[in-house]
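Student: missing the sequence, but the structure's below:
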């Protein structure tokens, strides 16, 4: 996905949900959509298409994936017997940048992506700089020893954005996380109607 440089809080207000992977800020004090007529817009009934689009956009912005990546993930999620929506979210949660974020090594998914891209992370003891790498059960992610002194990493470890999910085991001192088992849709840290997302792509891929 192109580097996210726009107003993240405005995006969350437009979607009506806090996306921890996008920003640590809260929309609690300004829950209405942005713009002059935001309060009226929040009371207006959305079309079926608008609802499906918003649910899909929640995923894209939280995980920082492009539309092209989403389509590829949907095609992959359709394979097998597992419900498409459940498998899609498992695939997204297991992205390396998201694991770095969920382990508490970075304040947001965007910051975690930057850590990975700049070579601060090891996967199973080897350097890796591809944020979209998908992890498997037993994989170990570590922030390099020198990189643990980066102020952003220090702050994230001291005040994590989210509780570490049950499928991850984390050792904060060594900044190490291990995948214990595959995540489920219940582990997604924001409200999402996956059926709407699946229906959005039903005739598009």
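Tutor: Right, received. Where do you want to start? No experiment lies behind these values; they were computed from the predicted model shown. Numbers count the residues shown, from 1 in each chain.

Student: C-alpha from now on. contacts and neighbour counts both.
Tutor: Noted.

Student: Assign residue 33 to helix, strand or coil.
Tutor: Here residue 33 is recorded as coil under DSSP: H, G, I helix; E, B strand; the rest coil.

Student: before we go on, here's another structure to hold up against the first:
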């Protein structure tokens, strides 16, 4: 088990929010941070602190991406035409592990990364085992035939806690999906309020 999987609920507690909307999140029982000083009264956050929290929340939501990789997404977002914060969301939503999670092939974004790394996913008929692979509009994403009967896949398909967003066309019975468009911020079904504009401000200081 990786460190990221072990520490995933620490992210919830540190931020004081159930960022994945999971019913087992410890924030549902206690909203203060982890550790012996978690219940201390916090002062008014600074602009830097607010921006940092927004960055940690978004970075954590997508499986706690490494700082180096997340900064690369920022650099690409400001290079592209259009609104940088919308570009950032689009780049993150096009990650293969995020797509696998959105399409309910597995139940968590952490499981999605492992699922992709273990070679259970094909893009346009070819096996892809890189979680950060950028899916393009029109690409077909599917679970390998030999992996469709795995318990993790069958259980996830039955989850009622979230729906597949409408920027995917999906055949849930065959575990095949197609990305129809790159979503904007308001279309992404985040369980909590995300502020990619503050992330852009954080890195552009």
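Tutor: It's in. Nothing here was measured: the structure is a model prediction, and the numbers come from that model.

Student: The most centrally placed residue in the second structure and residue 5 of the second structure: what is the separation?
Tutor: In the second structure, the residue lying closest to the centroid (Cα atoms, centre = their mean) is residue 62, at 2.8 Å. Distance of residue 62 of the second structure to residue 5 of the second structure, given as Cα to Cα, to the nearest Å: 12 Å.

Student: Contact partners for the residue nearest to the centre of the second structure?
Tutor: Counting by Cα atoms under 8 Å, 6 or more residues apart in numbering, residue 62 of the second structure makes contact with 92, 98, 109.

Student: nearest to residue 123 of the second structure, of these?
Tutor: residue 98 (13.6 Å; Cα to Cα).

Student: For burial, what's the neighbour tally of the closest one?
Tutor: 25 (other Cα atoms under 10 Å).

Student: Quick one: residues contacting the closest residue to it other than its chain neighbours.
Tutor: Once flanking residues are discounted, residue 98 of the second structure sits nearest to residue 109: 6.3 Å by Cα to Cα, 6 or more residues apart in numbering. With contact taken as Cα under 8 Å, 6+ apart, residue 109 of the second structure is in contact with 61, 62, 63, 97, 98, 101.

Student: Isn't the third one up against residue 110?
Tutor: Yes: judged on Cα atoms under 8 Å, residue 63 of the second structure makes contact with residue 110 at a distance of 5.3 Å.

Student: Now which residue in the first structure aligns to residue 95 of the second structure?
Tutor: Per TM-score structural alignment, the equivalent position to residue 95 of the second structure in the first structure is residue 95.

Student: Contact partners for its match?
Tutor: 131, 132, 133, 134, 135 are the contacts of residue 95 of the first structure under Cα under 8 Å, 6+ apart.

Student: From the rest of the structure, what touches stretch 148-166 of the first structure?
Tutor: For stretch 148-166 of the first structure, the surrounding residues in contact (Cα under 8 Å, 6+ apart) are 20, 24, 102-108, 147, 170, 172, 175, 187.

Student: Got a PyMOL select line for the buried ones in the residues you listed?
Tutor: A single PyMOL command is used to select the members of the contacts of stretch 148-166 of the first structure judged buried by 16 or more other Cα atoms under 10 Å:
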select buried, resi 20+24+102+103+104+105+106+107+108+147+170+175
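
Student: Let me have the contacts of stretch 148-166 of the first structure in JSON lines, adding distance to residue 163 of the first structure and secondary structure as columns.
Tutor: Formatted as JSON lines, the contacts of stretch 148-166 of the first structure follow (distance: Cα to Cα, whole Å; DSSP: H, G, I helix; E, B strand; the rest coil):
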{"residue": "20", "distance to residue 163 of the first structure": "11", "secondary structure": "coil"}
{"residue": "24", "distance to residue 163 of the first structure": "13", "secondary structure": "coil"}
{"residue": "102", "distance to residue 163 of the first structure": "8", "secondary structure": "helix"}
{"residue": "103", "distance to residue 163 of the first structure": "8", "secondary structure": "coil"}
{"residue": "104", "distance to residue 163 of the first structure": "8", "secondary structure": "coil"}
{"residue": "105", "distance to residue 163 of the first structure": "12", "secondary structure": "coil"}
{"residue": "106", "distance to residue 163 of the first structure": "13", "secondary structure": "coil"}
{"residue": "107", "distance to residue 163 of the first structure": "12", "secondary structure": "coil"}
{"residue": "108", "distance to residue 163 of the first structure": "13", "secondary structure": "coil"}
{"residue": "147", "distance to residue 163 of the first structure": "22", "secondary structure": "helix"}
{"residue": "170", "distance to residue 163 of the first structure": "11", "secondary structure": "strand"}
{"residue": "172", "distance to residue 163 of the first structure": "13", "secondary structure": "coil"}
{"residue": "175", "distance to residue 163 of the first structure": "15", "secondary structure": "coil"}
{"residue": "187", "distance to residue 163 of the first structure": "11", "secondary structure": "helix"}
